[in-house]
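Novice: Structure, please.
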Amino acid sequence: MSDETPDPAGEHRPVLVVDFGAQYAQLIARRVREANVYSEIVPSTMSVERIQAKNPAAIVLSGGPSSVYADGAPQVDPKLFDLGVPVLGICYGFQAMAVALGGDVAKTGLREYGGTRVDVVGDGGLASSTLLQGTPQEQSVWMSHGDAVHAAPAGFTVIAESSGSPVAAFEDDERAFYGVQWHPEVKHTAFGQQVLTNFLYHGAKLPPAWTMGNVIEEQVAKVREQVGSGRVICALSGGVDSAVAAALVQRAVGDQLTCVFVDHGLLRAGEAEQVERDFVAATGVKLKVVDAVDRFLGALEGVSDPEEKRKIIGREFIRVFEAAAREVVEEAAEHGEGEPVRFLVQGTLYPDVVESGGGEGAANIKSHHNVGGLPDDLQFELVEPLRTLFKDEVRAVGAELGLPEEIVQRQPFPGPGLGIRIVGAVTQDRLETLRAADAIAREELTAAGLDREIWQCPVVLLADVRSVGVQGDGRTYGHPIVLRPVSSEDAMTADWTRLPYDVLARISTRITNEVAEVNRVVLDVTSKPPGTIEWE
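Specialist: This is a model prediction of the structure:
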């Protein structure tokens, strides 16, 4: 979450999602964007004055784990409702809104968690209120609360109730204030997206004008303004994010861009060749390949701590780019062009920023090498045209830019590569073991037609763990390999993918037969939260 990031939406005023510590704040922002309206997340500690300075088109108050009457619970400043901006309260945000405006919140003695029936108050048939219009009189929603609104503030009309919520939804059309006790952003709420679009289109009267085409136009203009006639290099990994960022910047500045692909020795089998073949063929971009295997493995020697590994990889990336930039300048000088390289393009995404503690109120879950792992003495000005986008939005931008499906639909792969898929110190031997196991898993998933069914499938080597096995009538003492297939929309939340048993069996059999150092394959069945997608 950040209140310092320049508005990436150009002429589009943002819908601000005020985060009260919700599990689903990012999901709310995504659902707003799915309605083609731009959104940003800001912390509940942001002052009303700073919220007003962002010129919001509307405000959504998220859920949260607190009770509105608990000591230290975040509150809504009543001055927020004097801004003349439409407001939607969700769950905790609904209760905090009710209290701030003079309503009554108390415990009902009946908690509601999970699927819950709500009844729309009013005549039979489809609901006719602004917020619930077009939804049925009885509907199933997703609840998660112990407190409930007992009395709506003055000027509000109660529009829904449930057995545990005397006031399950209310609205004040005159001031464009709305609220629901349930979570419309989760898919378990049958008409949740319609409730959100009703608020955006009919309550806040916002047009569905934010599209990927708009994003491209606006970011191209911003990159041109930022870079001017300067020379730019791009940290190209071959993944979706850096590829789309490079293609977008190339559209903006053309041959001022040179892409630098660093072979750090932490790649999967065949990836270096794929980058050189597919991306250059698709874009015609200038590509400089740097062999830095010895440098990275030397810097990582003996390091087991995952945060330290990430920071080392981030630091070495930048040092390599600095050297590559000098070479680009020298090569340009040979042609009479002496302009220095001042700009570095990165494919940083919104989840990277949030998980790296990017902004007031955000916890540092793990440092992404391109955010929290950057060195303090960075010599480049960063160009990050995707910094406010989720992964599915990046894919849409890539398709709009004309990148081939092989690049746009490539499964995510972390910038630190296999370095954070080895639990333990990184060595050449361990990398070769993991590369071989990963190649088998990818080959079998592709053969089974499952590449589009899963978000990604990290293959993890537990290098500091050994287990006893038996192969060829003899005792073995090998390493376990972990398969981590997950399904997700944006990497902020994820669930493990239920792969067919026969596919898992083939992967396990091939790995234990073909990779001598591995004698056990296990399956990670943890969702996110509580686990992250990557192990480190």
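
Novice: C-alpha from now on. contacts and neighbour counts both.
Specialist: Noted.

Novice: From Asp451, how far out is the residue nearest the centre of the chain?
Specialist: By C-alpha atoms, centre = their mean, the chain has its centre lying nearest to Pro351, at 3.1 Å. Distance of Pro351 to Asp451, given as C-alpha to C-alpha, to the nearest Å: 22 Å.

Novice: I figured Gly314 hits Pro375, correct?
Specialist: Yes - using C-alpha atoms under 8 Å, Gly314 is in contact with Pro375, at 7.3 Å.

Novice: What segments of the stretch 51-200 of the chain are helices?
Specialist: 92-100, 192-197 (DSSP state H, counting those that start in this stretch).

Novice: So which of these is nearest Gly347?
Specialist: For those, proximity to Gly347 was assessed by C-alpha to C-alpha; helix 192-197 is nearest, at 29.3 Å.

Novice: Taking their axis directions, the longest strand along the chain and helix 92-100 sit at what angle?
Specialist: Identified as the longest strand of the chain according to DSSP state E is strand 104-120. Going by axes from the mean of the first three to the mean of the last three C-alpha atoms, to 10 degrees, strand 104-120 is angled at 130 degrees with respect to helix 92-100.

Novice: Gly314 and Pro375: which has the busier surroundings?
Specialist: Neighbours per residue, other C-alpha atoms under 10 Å: of Gly314 and Pro375, the larger number sits with Gly314, 22 against 18.

Novice: quick one: that one is in a helix?
Specialist: Yes - with DSSP: H, G, I helix; E, B strand; the rest coil as the criterion, Gly314 is assigned to a helix.

Novice: Look up how far Ala505 lies from it.
Specialist: 37 Å.

Novice: Let's compare: structure for the following, please.
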Amino acid sequence: MTTETETSSTDLQLTANPLEHVSLNHQMVVILDFGSQYSELIARRIRETQVYSEVISYRTTAEQLKLLNPKGIILSGGPSSVYDDRAPQCDPEIWNLGIPVLGVCYGMQLMVQQLGGEVIKAKKAEYGKAEILIDDPIDLLTNVEEGSIMWMSHGDSCERLPTGFELLAHTENTPCAAIADHQRKLYGVQFHPEVVHSVGGLALIRNFVYHICACQPTWTTEAFVEEAIRNIRARVGDKKVLLALSGGVDSSTLAFLLHRAIGDRLTCMFIDQGFMRKLEPERLVTLFKDQFHIKVEYVMARERFINAIAGVTDPEVKRKRIGAEFIRVFESESKRLGPFDYLAQGTLYPDVIESADTNVDPQTGERVAVKIKSHHNVGGLPKDLQFKLVEPLRKLFKDEVRKVGRSIGLPEEIVQRQPFPGPGLAIRIIGEVTAERLNILRDADLIVRQEVNKQGLYHKLWQAFAVLLADVNSVGVMGDQRTYAHPIVLRCVSSEDGMTADWSKVPYEFLEIVSNRIVNEVKGVNRVVYDITSKPPGTIEWE
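Specialist: Alright, predicted model coming up:
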């Protein structure tokens, strides 16, 4: 069966059709992805200018790009060197399309090499912050101040520029930090303007998007809502839709959006899989039924899901089995309630990107953009899915979803709800998931949430939660008695969109209170540790 996630042109995509849910009326800047972990961040920064942007495969041809009709093209960074035998290459006809192009790091080096310049291994690799010294302050570097700090991450350097190019900026170690062929509107930067460490990076991106590409800021929340409702109605027609409701901001926003689009033809189904936090299932069902007046079917399936992952410790297997079990429950319950032709999910763009498994070199089989982890609603879906998928939020980042939620009347208590993974506490237990271990983690997690609220930290943190190291025990002393119990990992991070995150410097008093309460109140735990790993190199969740 063909589903919404399939497309007839795999080379045109990273994980889905770039035009899915996006009208051709929107101006667009596309990012050709060469394997950089920052590619999605480039898209995020462009969207901050209210211009639509999306990540697609570096193998997209010039002819395919013509069909997309972008106002601008950005070539991402990547882990390869352009002089490697298997270095990914873009279609050289891209330079002749007459569309402005900005190469970032590897993207700039590829531009230089393909257009007749020379790239060599740098005498001194450059990583971290560097001051740029501006040689030509017009166009790309307008309003970027002399000496601005930019983030460098490269081991190669441009030795000789192609004909028609000139130098825009340099650093102490990098002779060609920014270059341009003004006539052809081809630009390159050796640094990463998309990262938060690059002061003036957003100004540079604005210059490219607004002045060089001549884009208009039409990618707004209001425009998205209107377009999403039209698309939902056109796709669904007079059919009924079943929504996988979790109670988070993603599925709740989708519930409000679908209800506005199709009214009572929407049925929300909340499956209590046993991996929710303490008291959440009861609160969710009451809220949607009594306050929002949206139809919700409650399905108790705790034993079924725990049995599905019994003995499983591999997080990828957990996610895929949970995802498959979700669909099977939906299928069986929908027959009782339905029939339903469509299944709606609150899938977001980071879910799609992190589950990416399609940007593979056809010659070598090597994956250019590495799959980080399979999200249960993307990589965990069974191949014989019996529904057609409706995923209107699939192209949005988390903060964009929050804006949509507010615009359509979603209460602030849900809009500001911290992200919670679809597989729930099952992937916050490192090891086999059992009913006993779930109860331990629920009790610890409740304490974390209570103290986060008491300390006024909830809206200052992207996420704050507990992780149970179920297969680890450590020695402790309580009441002059030896204990041998599990550690709890406390994880608090700050982020803008979930694609990158920093560990939070929360007050020591907060850590002390949480640790004391967990050790004293949660049976089976005798130690609390604090995770001080940022993303990257870690991920926000442990599994």
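
Novice: re the thing from before, buried deepest among the helices of the stretch 51-200 of structure 1, which one?
Specialist: Highest mean neighbour count among the helices of the stretch 51-200 of structure 1 (mean count of other C-alpha atoms under 10 Å): helix 92-100, with a mean of 26.

Novice: what does that one contact?
Specialist: Helix 92-100 of structure 1 has contacts (C-alpha atoms under 8 Å, 6 or more residues apart in numbering) with 20, 60-68, 75-78, 88-89, 104-105, 148-149, 152-153, 179-181.

Novice: re earlier: closest one to Glu360 of structure 1 among the helices of the stretch 51-200 of structure 1?
Specialist: Using C-alpha to C-alpha, the nearest of those to Glu360 of structure 1 is helix 92-100, at 19.1 Å.

Novice: you'd agree Asn214 of structure 1 is in a helix?
Specialist: Yes - counting by three-state DSSP, Asn214 of structure 1 is part of a helix.

Novice: Structure 2: which residue goes with that one?
Specialist: Counting by TM-score structural alignment, Asn214 of structure 1 corresponds to Ala223 in structure 2.

Novice: Then Ala53 of structure 1?
Specialist: Using TM-score structural alignment, Ala53 of structure 1 pairs with Leu67 in structure 2.

Novice: Could you pull up the residues touching that match?
Specialist: Here Leu67 of structure 2 is in contact with no residue (C-alpha under 8 Å, 6+ apart).

Novice: just to revisit the earlier point, buried among the contacts of helix 92-100 of structure 1? Make that a ChimeraX selection.
Specialist: Typed into ChimeraX, the line below selects the buried ones among the contacts of helix 92-100 of structure 1, using 16 or more other C-alpha atoms under 10 Å:
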select :20,60,61,62,63,64,66,67,68,75,76,77,88,89,104,105,148,149,152,153,179,180,181
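
Novice: Sitting in strands, which of the contacts of helix 92-100 of structure 1 do you find?
Specialist: Val60, Leu61, Leu88, Gly89, Asp104, Val105, Ala148, Val149, Gly179, Val180.

Novice: Most widely separated two among these?
Specialist: That would be Val60 and Asp104, which, of these, are the farthest apart (C-alpha to C-alpha) at 20.2 Å.

Novice: so which of the helices of the stretch 51-200 of structure 1 comes closest to Gly302 of structure 1?
Specialist: Smallest distance to Gly302 of structure 1 across the helices of the stretch 51-200 of structure 1 (C-alpha to C-alpha): 47.0 Å, for helix 92-100.

Novice: The closest one corresponds to what range in structure 2?
Specialist: Alignment of helix 92-100 of structure 1 against structure 2: residues 106-114, by TM-score structural alignment.

Novice: Then stretch 246-265 of structure 1?
Specialist: Mapping stretch 246-265 of structure 1 onto structure 2 (TM-score structural alignment) gives residues 255-274.

Novice: what comes up buried for the matching stretch?
Specialist: For stretch 255-274 of structure 2, by 16+ other C-alpha under 10 Å, it's 255-259, 261-262, 265-274.

Novice: Then stretch 289-296 of structure 1?
Specialist: Ala292, Phe296.

Novice: what does that stretch correspond to over in structure 2?
Specialist: The alignment of stretch 289-296 of structure 1 onto structure 2 (TM-score structural alignment) covers residues 298-305.

Novice: now the helix or strand harbouring Gly405 of structure 2: which residue numbers in structure 1?
Specialist: Element membership for Gly405 of structure 2 (DSSP states H and E) is helix 398-407. Counting by TM-score structural alignment, helix 398-407 of structure 2 pairs with residues 391-400 of structure 1.

Novice: Same question for stretch 449-462 of structure 2.
Specialist: The aligned range for stretch 449-462 of structure 2 in structure 1 is 442-455, by TM-score structural alignment.

Novice: Tell me the buried residues in that stretch?
Specialist: Residues of stretch 442-455 of structure 1 classed as buried by neighbour count (16+ other C-alpha under 10 Å): Arg442, Glu444, Leu445, Asp451, Ile454, Trp455.

Novice: Assign a three-state SS to the fifth one, would you?
Specialist: I take that to be Ile454 of structure 1. Assigned by three-state DSSP, the conformation of Ile454 of structure 1 is coil.

Novice: ditto for the first one
Specialist: Following three-state DSSP, we place Arg442 of structure 1 in the helix state.

Novice: ok, so what distance separates it from Val459 of structure 1?
Specialist: For Arg442 of structure 1 relative to Val459 of structure 1 (C-alpha to C-alpha), the value is 9 Å.

Novice: can you check the second one too?
Specialist: As judged by C-alpha to C-alpha, Glu444 of structure 1 and Val459 of structure 1 stand 13 Å apart.

Novice: what's the match of stretch 449-462 of structure 2 in contact with?
Specialist: Contacts of stretch 442-455 of structure 1 (C-alpha under 8 Å, 6+ apart): Gln409, Gln411, Pro412, Pro485, Val486, Ser487, Ser488, Glu489, Thr497, Val503, Arg506, Ile507.

Novice: cool, and stretch 217-227 of structure 1?
Specialist: Pro8, Ala9, Gly10, Leu248, Val249, Arg251, Ala252, Val253, Phe343, Val383, Pro385.

Novice: what residue of structure 2 takes the place of Val180 of structure 1?
Specialist: Taking TM-score structural alignment, Val180 of structure 1 has Val189 as its aligned residue in structure 2.
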